[in-house]
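Visitor: predicted model follows, preceded by the sequence.
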Amino acid sequence: MTAIPSSPLLSAADLKTELAGPRPPVLLDVRWQLGGPNQRPAYEAGHLPGAVYVDLDAELAGPAGSGGRHPLPDPEEFGAVMRRAGVSAGVPVVVYDGGQGWAAARAWWLLRWTGHAQVRVLDGGLAAWTAAGGSVSAGTVAAREGDFKPNPGAIGLLNADEAAALARSGVLLDARAGERYRGEVEPIDPVGGHIPGAVSAPTTQNVGPDGLFLAPDVLRARFEALGAGGSAGVGVYCGSGVSGAHEVLALSVAGIPAALYAGSWSQWSADPSRPVAVGPERG
């Protein structure tokens, strides 16, 4: 059985060491900006040597629709993307983005959910790599075809009904900004507010000013204060399933398993039959 890394994160210094070793990881560049321009030109201008670009909107999500703004991709199509990027079973993978961590966490979550056990996120992304003196290469990389075959279900996934039930029976964390949770503003989706019973837990509080994840004990204390970390089940949602993956990653760093409601608020709020809570408290 392939061993799961002790931490889902990897520092820039440790990545340098692994890349120089006998079993270097496959590198995936998944830079992305919500509502911004495609990041392929930025990748072509400079990326970690050997990294292959993966487009979040086109390759780490299915077409927007009833499943939300960033529904999960078809597993077989995702597997084909990963094979083209050089991903193989049993070969370590490291994913990174521009530093925010959301896109990298989405790629990490998808690979973990589809059964790849040895995937980690470069803590701090490209910014941390260059700050540590890491070199970058221009152009594109043609990877050697990998053999990864997805087997979905390795980690938890929630649908809307399951998320609603978990908000009552366990802990459902809302990873969006607090003002969106409270319903004060809603810049993207049909209505503001949150799933009744959910707890506000903004993703931005998972990292420090340097863009690096907080220490495991600090993250665990944060999530325990929100009710997670005990025997009750834990789930996460966000706007469209991207930043929520970052929260699942942070929970994993803290040693707390959690499931992702991938449809998230974009799916929930599009259905007028589903209840909406507003205000600062768990409603």
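Guide: Perfect, I can see it now.

Visitor: when you work out contacts or count neighbours from here on, use the C-alpha atoms and nothing else.
Guide: Fine.

Visitor: the closest residue to L166 other than its chain neighbours: how many residues sit nearby?
Guide: Closest residue to L166 apart from its sequence neighbours, by CA to CA, 6 or more residues apart in numbering: L172 at 6.2 Å. Counted with other CA atoms under 10 Å, residues neighbouring L172 total 32.

Visitor: am I right that L172 falls within a helix?
Guide: No: using DSSP: H, G, I helix; E, B strand; the rest coil, the secondary structure at L172 is strand, not a helix.

Visitor: surely it touches A165?
Guide: No: applying CA atoms under 8 Å, one finds L172 not in contact with A165, separated by 9.2 Å.

Visitor: how close does A128 sit to D14?
Guide: Distance of A128 to D14, computed by CA to CA, to the nearest Å: 12 Å.

Visitor: more crowded one of these two?
Guide: Under the neighbour definition other CA under 10 Å, A128 and D14 were set side by side, and A128 has more, 20 against 10.

Visitor: give me the distance between the closest residue to the more buried one other than its chain neighbours and V253.
Guide: Closest residue to A128 apart from its sequence neighbours, by CA to CA, 6+ apart: A12 at 6.3 Å. Remark: distance between A12 and V253 (CA to CA) = 17 Å.

Visitor: same check, this time on M82
Guide: Applying CA to CA, the value for M82 to V253 is 24 Å.

Visitor: got the buried residues for the helix or strand hosting A128?
Guide: Using DSSP states H and E, A128 falls within helix 125-131. Neighbour counts over helix 125-131 (16 or more other CA atoms under 10 Å) mark G125, L126, A127, A128, W129 as buried.

Visitor: ok, and here's another one to check against it:
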Amino acid sequence: MSSSTEICSAFIEAVPPGELNEVVNDVKALTSDDDPALIQKLKPAFQKYNEDQLLAVKLPGGSQHVLISAHNRLDASSSTYYDTATSTSFTFDHITQKASSPQSYTHESPHSDLIASISRSISSHFQEHYPASTSSTSSASTVCASAAASGSIAILLSTLKASPQNFLSGRWRSSFLYSRSTGTLRGVIKVDVHYYEDGNVALKTQKTIPETQVGSGDGATGDEIVRKVAALEKQYQEEVNRGVVGMNEGMFKGLRRQLPVTRQRVEWEKVRGYGLGGDLRGDR
């Protein structure tokens, strides 16, 4: 891999949620003369980014969003994924982030009964706690036999809020794996927020959930598993809220004034016109 490919791959993998197209356009503008084929060389980085972000995409002719992840990828060497809720497989272009070629598909699994039970329960949880998809919000959940963790059931939830006009984007991702053989649940919850009006502020945090016993020794029901997922999500949301309030009231106040002594925001685009030096010297 060339140095330019490595550098651009690192850029792609660090893109804030919902801002991949803007970064791709910048990469094209900066490198098109040096390596016209660079974007195609970056396909592994695009795939890693989209799967890690649990990207929610809409299928052609469909109304619901479905998730892109390593867990519901049909083949390690392909870009074909499936969705249990709609019994559909589809091809996904990681560069354009577009789905195509939807086909009827049912994934065979020894855990099909439990997957169906979890799917029914997670649907209710999702509708209650996650925003509906709109022009600026894309949300989806999926439950499937994990292709990335053999013998486990993947429970995935993701929502993106992208509002360029307000200089804001953010994504919440929950990835859980339930092992039917041990009756345990483990996973990770990630929160990424990017605010870039007159500056560049990012929040990137995650919590790893260690193996937790769910239900009785005979194995948990779908309702029991989803109740545990809901409890873990609520606990982490409260932790993040407390942390943000603490930073706002403590750390940020210690770094600077919330407003200048004039009690007005500084118009940074006009900063060259301010007579800061003269003001400090007392000039008139």
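Guide: Received the coordinates, thanks. Because the structure is a prediction, the values reported are computed rather than measured.

Visitor: after superposition, what's the TM-score here?
Guide: TM-score for the superposed chains, counting by TM-score structural alignment, normalised by the length of the first structure: 0.25, backed by 125 aligned residues with a CA RMSD of 6.5 Å.

Visitor: coming back round to it: the residue nearest to A128 of the first structure is in contact with L122, isn't it?
Guide: Yes: contact criterion CA under 8 Å: A12 of the first structure and L122 qualify, at 6.6 Å.

Visitor: these two - which one has more neighbours?
Guide: Set A12 of the first structure next to L122 and count neighbours by other CA under 10 Å: L122 wins out with 27 against 22.

Visitor: any chance of the buried residues of helix 125-131 of the first structure in JSON lines, plus distance to D57 of the first structure?
Guide: JSON lines is the format used below for these (distance: CA to CA, whole Å):
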{"residue": "G125", "distance to D57 of the first structure": "19"}
{"residue": "L126", "distance to D57 of the first structure": "20"}
{"residue": "A127", "distance to D57 of the first structure": "22"}
{"residue": "A128", "distance to D57 of the first structure": "24"}
{"residue": "W129", "distance to D57 of the first structure": "24"}
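
Visitor: ok, those residues vs L158 of the first structure, which is closest?
Guide: G125 (27.8 Å; CA to CA).

Visitor: test my guess that that closest one contacts Y96.
Guide: Yes: G125 of the first structure is within contact range of Y96, at 4.9 Å (criterion: CA under 8 Å).

Visitor: what helix or strand does R242 of the second structure sit in?
Guide: Going by DSSP H and E, R242 of the second structure is in helix 222-246.

Visitor: go through that helix and flag the buried ones.
Guide: Result for helix 222-246 of the second structure [16+ other CA under 10 Å]: buried residues G222, D223, E224, I225, V226, R227, K228, V229, L232, E233, Y236, V240.

Visitor: which of M82 and V253 of the first structure has more residues huddled nearby?
Guide: Using other CA under 10 Å as the criterion, M82 of the first structure and V253 rank with M82 on top: 25 against 21.

Visitor: can you tell me the element that one falls in?
Guide: helix 75-84.

Visitor: just after that helix, pick out the following helix or strand.
Guide: strand 93-96.

Visitor: and the angle for the helix or strand following that following strand with helix 75-84?
Guide: Using DSSP H and E, the helix or strand that follows strand 93-96 of the first structure towards the C-terminus is helix 102-113. Here the directions of helix 102-113 of the first structure and helix 75-84 differ by 110 degrees (axes from the mean of the first three to the mean of the last three CA atoms, to 10 degrees).

Visitor: who are the packing partners of helix 102-113 of the first structure?
Guide: Packing contacts for helix 102-113 of the first structure, counted by 3 or more CA pairs under 8 Å, 6 or more residues apart in numbering; DSSP states H and E, involve strand 93-96, strand 119-122, helix 243-253.

Visitor: so A202 of the second structure sits right up against Y195, yeah?
Guide: Yes: between A202 of the second structure and Y195 there is a contact under CA under 8 Å: 6.2 Å.

Visitor: out of these two, which sits in the more crowded spot?
Guide: Y195 (18 against 14).

Visitor: surely that one touches A162?
Guide: No: using CA under 8 Å, Y195 of the second structure is not in contact with A162; the gap is 10.4 Å.

Visitor: need the overlap of contacts for the two.
Guide: Common contact partners of Y195 of the second structure and A162 (CA atoms under 8 Å, 6 or more residues apart in numbering): L168, S169.

Visitor: buried ones in the helix holding M82 of the first structure?
Guide: P75, F78, G79, A80, V81, M82, R83, R84.

Visitor: distance to D217 of the first structure added to the helices and strands packed on helix 102-113 of the first structure, as a markdown table?
Guide: Converted to a markdown table, those look like this (distance: least, CA to CA, whole Å):
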| stretch | distance to D217 of the first structure |
| --- | --- |
| strand 93-96 | 23 |
| strand 119-122 | 19 |
| helix 243-253 | 9 |
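
Visitor: which one of those lies nearest to L157 of the first structure?
Guide: Nearest of these (CA to CA): helix 243-253, 10.8 Å.

Visitor: who are the packing partners of the closest one?
Guide: By 3+ CA pairs under 8 Å, 6+ apart, helix 243-253 of the first structure packs against helix 102-113, helix 216-225, strand 234-237, strand 259-261.

Visitor: hmm, back to that, ok, the buried residues of helix 222-246 of the second structure vs L156 of the second structure, which is closest?
Guide: Within the buried residues of helix 222-246 of the second structure, proximity to L156 of the second structure (CA to CA) peaks at V229, which comes in at 10.2 Å.

Visitor: no further questions, thank you.
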